[in-house]
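Asks: Test case, fold it:
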Amino acid sequence: MTWEPEIEELRRRQAMAREMGGPDKVRRQHDGGKLTVRERIERLLDPGTFHEVGELAGRATYGEDGELTSFVPANFVMGRGRIDGRPVVVGGDDFTVRGGAADAAIRGKQTMSEQMAHELRIPLVRLVDGTGGGGSVRSLDADRRTYVPFNPGWEHVVENLATVPVVALALGSVAGLGAARVVSSHYSVMVRDTSQVFVAGPPVVARLGEEVDKEGLGGSHIHARNGVVDDVVDTEDEAFARARRVLSYLPSSVHDVPPRGSVADDPERRDDWLVGAIPRDRRKVYKARPIIESLVDQGSFTEIGRMWGRSAITGLARLDGWPVAVLASDPYFYGSGITVDAAEKITRFVDLADTFHLPVVHLVDQPGFVIGTEHETAGTIRAGARALAAIYQAQVPWCSVITRKVFGVGGAAHQNASRLSYRYAWPSGEWGSLPMEGGIEAAFKADLDAAEDRDALLAEITARMDQVRSPFKTAESFLVEEIIDPRDTRPLLVEFVHLAAPLRHPGRTARAMRP
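Replies: Model (predicted):
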């Protein structure tokens, strides 16, 4: 006698699980422009590497003879696989089974996916397409009871923010606990027009007297601009590609350091156009992203959160193959001044860099915190002070390149002034407690008010101050360490990352990252 009958039963149950919610529900998923959870996992991972855990979990019905008559699989599929050869954990909602809401097995499987990533010290990818919480009111009717809410396994979700890279892809209508799973990550993506994220959906909101559809309530056009998610793509395949790319810059866990990638660009490359990248006219803006692209390895810059906090640019890149975190200013928005959104974006990004031991390259053009009634009302100074604290608390190697303005408390946030000032300035740099353009009128108000020819005196004082603000004057007093030819910036940054590489220390940071 062998166990062949049981093996046949195993194969039968596995086949039933792989049917998910059945042909009709799968068809509806496809008709809605969405892949099934198993198709998603197949496209995300390296081919043939998925090892499923808990495939047989679900709700079974048995006949009087004890034989299995029907089986509804758990609507959460999880297991291990590989991305670019590296082990990862992936867990995804199956919307074809009760719309991704909880059933008898989802809690244990979701919790195990989080715990597995943490204890094996490997990245986690969440494919979120449903609520993933306690299910609908229909489940309460079936159970004939209610319960005090709790979030099963949430301790692992919180712990993973401090230990392993977590990527969350919102791939459908995501509500409640599912929405919390999306934002409790290091990098999150929505698919335009097919995914929405909200605390509660339109039927629940309608009870408050607000009639709105899913897209109007929680579409990507809302959440890409308020920072709920980091990025928006047009297709699910693009979302998978973004997940793979972002993970390529990060270590498998905080217990490692980011590995060096391939070297495909000249470390000594000097782009001549950089010498004129910053306009001589201080009132003119310029495009910051081409400067970033010129300095890092060609094609390696991956921006994160482009549509929110837009006066700050954040992203991951490589320098001579080494992964780095890039922070820069965008003068097209508020003259690159720090708003509440920009401050929150900077805080979260610096925490990400510090958590995963990424050296920071900061291209600085910072006139300070944005001023005025609107921004005082918004609480800019508190959000800005939090960003300043994040920068001072970060332990990773840090290099600042001053390309233009550095003014006030906000400008002072370009690095931790108590550490070694690994810093360069371009000849276009200017700095101080206040920009000259506004500071002259404030400092010489009495003289200007008393002058017979106010404009002439203002021009005279401005000309005098133009001599004072020369960056060479600052360098003479060693208050800025090096003024460089902009074309030399890339070779110097390459030197920085080679010096920084042995200074990166594996292990947890003192401050765990929060959503």
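
Asks: CA only for contacts and neighbour counts going forward, please
Replies: Will do.

Asks: Pull the contacting residues for L68.
Replies: When contacts are counted by CA atoms under 8 Å, 6 or more residues apart in numbering, L68 touches 60-62.

Asks: So which of these is the closest to Q298?
Replies: Of all those, A60 has the smallest distance to Q298: 54.3 Å, by CA to CA.

Asks: Which secondary structure state does that closest one sit in?
Replies: Here A60 is strand, with the state taken from DSSP: H, G, I helix; E, B strand; the rest coil.

Asks: Please apply the same query to V232.
Replies: Classified using three-state DSSP, V232 is strand.

Asks: right, and it touches D193 too?
Replies: No. Using CA atoms under 8 Å as the test, V232 is too far from D193 to be in contact (9.9 Å).

Asks: So for the two, which residue has more residues nearby?
Replies: Shown here are V232 and D193; by other CA atoms under 10 Å, V232 has more neighbours (25 against 17).

Asks: how about that one, what does it touch?
Replies: 189-192, 220, 224.

Asks: The closest residue to it other than its chain neighbours: neighbouring residues, count only.
Replies: In this structure, V232 finds its nearest non-sequential neighbour in M190, 4.9 Å apart by CA to CA, 6 or more residues apart in numbering. Residues within reach of M190, counting by other CA under 10 Å, total 30.

Asks: tell me which element M190 falls in.
Replies: Applying DSSP states H and E as the criterion places M190 in strand 187-191.

Asks: Figure out how far that strand is from the centre of its chain.
Replies: Once both centres are worked out by CA atoms, centre = their mean, to the nearest Å, strand 187-191 turns out to sit 9 Å from its chain's centre.

Asks: circling back to that earlier point, so which of the contacts of V232 is the closest to G209?
Replies: Once CA to CA is applied, the member of the contacts of V232 that ends up nearest G209 is S220, at 23.1 Å.

Asks: this one next, for a side-by-side:
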Amino acid sequence: MTWQPEIDELAWRRRLAERMGGEDKVARHREAGKLTVRERIAGIADAGSFREVGGLSGSGRYDSNGRLVDLVPSNLVMGRAQVGGRPVVLVGDDFTVRGGANDGAVGDKLIHAEKMAHDLRLPMIRLVDGTGGGGSVRNIEIKGHTLIPTMKVWQHVVENMSVVPVVSLALGSVAGMGAARVAASHYSVMVRETSQVFTEGPPVVARIGQQLTKGELGGSHIHTRNGVVDDEVATEQEAFEQARRFLSYLPASVHELPPRTEPTDDPARRDEWLLAAIPRDGRAVYKIRPIVQALVDDGSFFETGRQWGCAIVTGLARLDGWPVAVIASDPYFHGGGWDSATAEKFTRFVDLAQAFHLPVVNLVDTAGFQIGLEAEQAGTMRHGVRALAAVYQATVPWCSVILRRAYGMSAAAHQHMGRFNCRYAWPSANWGAMPIEGGLEVAYKAEIEGADDPVQKRAEIEQRVRSLTSPFRSAEAFVIEDIIDPRETRTLLCEFANLAAPLRETGISRFGIRP
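Replies: This is a model prediction of the structure:
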């Protein structure tokens, strides 16, 4: 006698689980333009690498003799896999089984997956399509009682944010705790047109008098512009590729260092056009992304959060093969002046760099916080102070390059002034507490108003003050450490990356409470 009958039953149970919600529901799912959860796992994981955990969980139906007749699998599939040759934890909602809503095993499986990522120190990838464990009204009838809302998994979600990289892909209609799991990530992506994220869906929102479609309520055009989700893509395959690229810059956990790749770009490369990249007219705008791409290793810049907090550009890149975090002012958005969203984006990105030991490169051109009634109503100062706290709590190596303006409070966030940082300025740089244009009327009010010709007097004062604003004057006083030829910037940044590499330290970063 052997255990072959049980092995046969095991194989049969696995075949039943692989049917997911059944042929009809799977067909409807695909007709909506979406992949099934198992197709998604196959699409993001290296071929043949997925090892499922908890694949036998579900709701079985038995005959009078106690023999299994049918099985509805749990609508959460999880396990370990290789992505880009590196081990990760994968967890995916199965929308074909009760729309991805909670069943008896989902909560425990979610917790198990988060624990697995934490304790094995592996990145977490969530393929979210449903409520992801938030439950449904149907559970009232099934259980015969109601439940007080709890989030037993949330302790583990929060802990993982400080320990392992977390990526969430919103791949369908994501509500409630599913939406919260997407937002509680280091990097998140939505698929344009087929993904929605909301606290509650249209049927519930209709009760407050708002008749909206799923796309109108929670489409990617909303959440990639308010910071809930980082990026949007056209297809699920693109979402998988974005996840792979993001993780390639990060360590498996904070207990390791970000991996270097084999350098393929000459650190001494000089791009001649950089000499004219910054216009002589201080009011003229220029494109910052080509400058970033010219300074980092060729093809290595991976931008995140392009559609929100637009006064800065943020992304991961490599310098001589070393992963770094890049922040760059964008003068196309209010001249690089920070609004509350930009300050929030800055804070979040600095915290990412700090958590995963990424040196920071900061390319500066900012006139300060945005001003006016709307900026005050938006609490710009509060968000800006949080950004300053992020800089002053960060300990990762830091290099700032002042391209043009460095004025006001946002310029004060260009580096931690209490520790050593590498810092350079281009000849186009200028700085101060506030731009001259905005400060003359205050500083010289009496002199201007008392003049026979106030307009001429103002012009005379401006010319006199401007003659003292050359960055070379500041260099004489060692206000700036060095002024460099823009074409030398890449070489100096690669030197910084190599100097920074041995200074990086593993472990969990600990912050105080942000104001």
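
Asks: just to revisit the earlier point, now the contacts of V232 of the first structure as TSV including distance to S294 of the first structure?
Replies: Shown next, in TSV, are the contacts of V232 of the first structure (distance: CA to CA, whole Å):
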residue	distance to S294 of the first structure
V189	26
M190	29
V191	30
R192	30
S220	30
A224	26
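
Asks: from those residues, which is closest to V26 of the first structure?
Replies: Using CA to CA, V191 comes nearest to V26 of the first structure of the contacts of V232 of the first structure, at 19.2 Å.

Asks: Now the residue nearest to the spatial centre of the first structure: closest residue in space, sequence neighbours ignored.
Replies: Note on the first structure: the residue nearest the mean C-alpha position is Y187, at 3.9 Å, using CA atoms, centre = their mean. Once flanking residues are discounted, Y187 of the first structure sits nearest to V167: 4.9 Å by CA to CA, 6+ apart.

Asks: List the contacts of that neighbour.
Replies: 124-126, 185-188, 243.

Asks: same question, E447 of the second structure
Replies: Shown in contact with E447 of the second structure (CA under 8 Å, 6+ apart): K457.

Asks: Now check the first structure for the residue matching it.
Replies: Using TM-score structural alignment as the criterion, E447 of the second structure maps onto D447 of the first structure.

Asks: For stretch 135-154 of the first structure, list every residue counted as buried.
Replies: By neighbour count on 16 or more other CA atoms under 10 Å, the buried set for stretch 135-154 of the first structure is 135, 153.

Asks: In the second structure, what range does that stretch match?
Replies: Mapping stretch 135-154 of the first structure onto the second structure (TM-score structural alignment) gives residues 135-154.

Asks: who touches that stretch?
Replies: 101-103, 107, 110-111, 114.

Asks: same deal with stretch 286-301 of the first structure?
Replies: By CA under 8 Å, 6+ apart, the residues outside stretch 286-301 of the first structure that reach it are 264-265, 271, 274, 277-279, 315-321, 328-332, 489-490.

Asks: Over to that stretch now: how far is its first residue from its last?
Replies: From its first residue to its last, stretch 286-301 of the first structure covers 18 Å (CA to CA, to the nearest Å).

Asks: Can you point out the buried residues in it?
Replies: With burial defined by 16+ other CA under 10 Å, the residues of stretch 286-301 of the first structure counted as buried are 288, 291-292, 294-298, 300-301.

Asks: Also stretch 447-464 of the first structure?
Replies: 448, 458, 462.

Asks: if we take those residues, which one ends up nearest to V497 of the first structure?
Replies: Nearest to V497 of the first structure among those, counting by CA to CA, is T462 at 40.2 Å.

Asks: you'd agree the closest one is up against I440?
Replies: Yes. Counting by CA under 8 Å, T462 of the first structure does reach I440; the two are 7.3 Å apart.

Asks: Without its sequence neighbours, what residue ends up closest to H416 of the second structure?
Replies: The shortest distance from H416 of the second structure to any non-neighbouring residue, by CA to CA, 6+ apart, is to Y392 (5.3 Å).

Asks: isn't there a helix covering the one you found?
Replies: Yes. Per three-state DSSP, Y392 of the second structure lies within a helix segment.

Asks: What are the boundaries of the helices in the stretch 351-500 of the first structure?
Replies: For the stretch 351-500 of the first structure, the helices defined by DSSP state H, counting those that start in this stretch occupy 373-378, 380-393, 408-412, 436-443, 445-450, 454-468, 471-476, 489-500.

Asks: about what we covered before: show the contacting residues for the residue nearest to the centre of the first structure.
Replies: Taking CA under 8 Å, 6+ apart, we find Y187 of the first structure in contact with 166-168, 229-230, 246.

Asks: Among those residues, which ones are in strands?
Replies: In strands, judged by DSSP state E, the following of the contacts of Y187 of the first structure are found: 166-168.

Asks: Of these, just say which sits nearest to D31 of the first structure.
Replies: Checking these against D31 of the first structure with CA to CA, the nearest one is A168 at 23.5 Å.

Asks: what's the matching residue for the closest one over in the second structure?
Replies: By TM-score structural alignment, A168 of the first structure lines up with S168.

Asks: hang on, that match packs against V128?
Replies: Yes. The criterion here is CA under 8 Å, and S168 of the second structure meets it with V128 at 6.9 Å.

Asks: Report the set of residues contacting both of these two.
Replies: Shared contacts of S168 of the second structure and V128 (CA under 8 Å, 6+ apart): V182.

Asks: circling back to that earlier point, find the residues that touch each one of V232 and D193 of the first structure.
Replies: Common contact partners of V232 of the first structure and D193 (CA under 8 Å, 6+ apart): S220.
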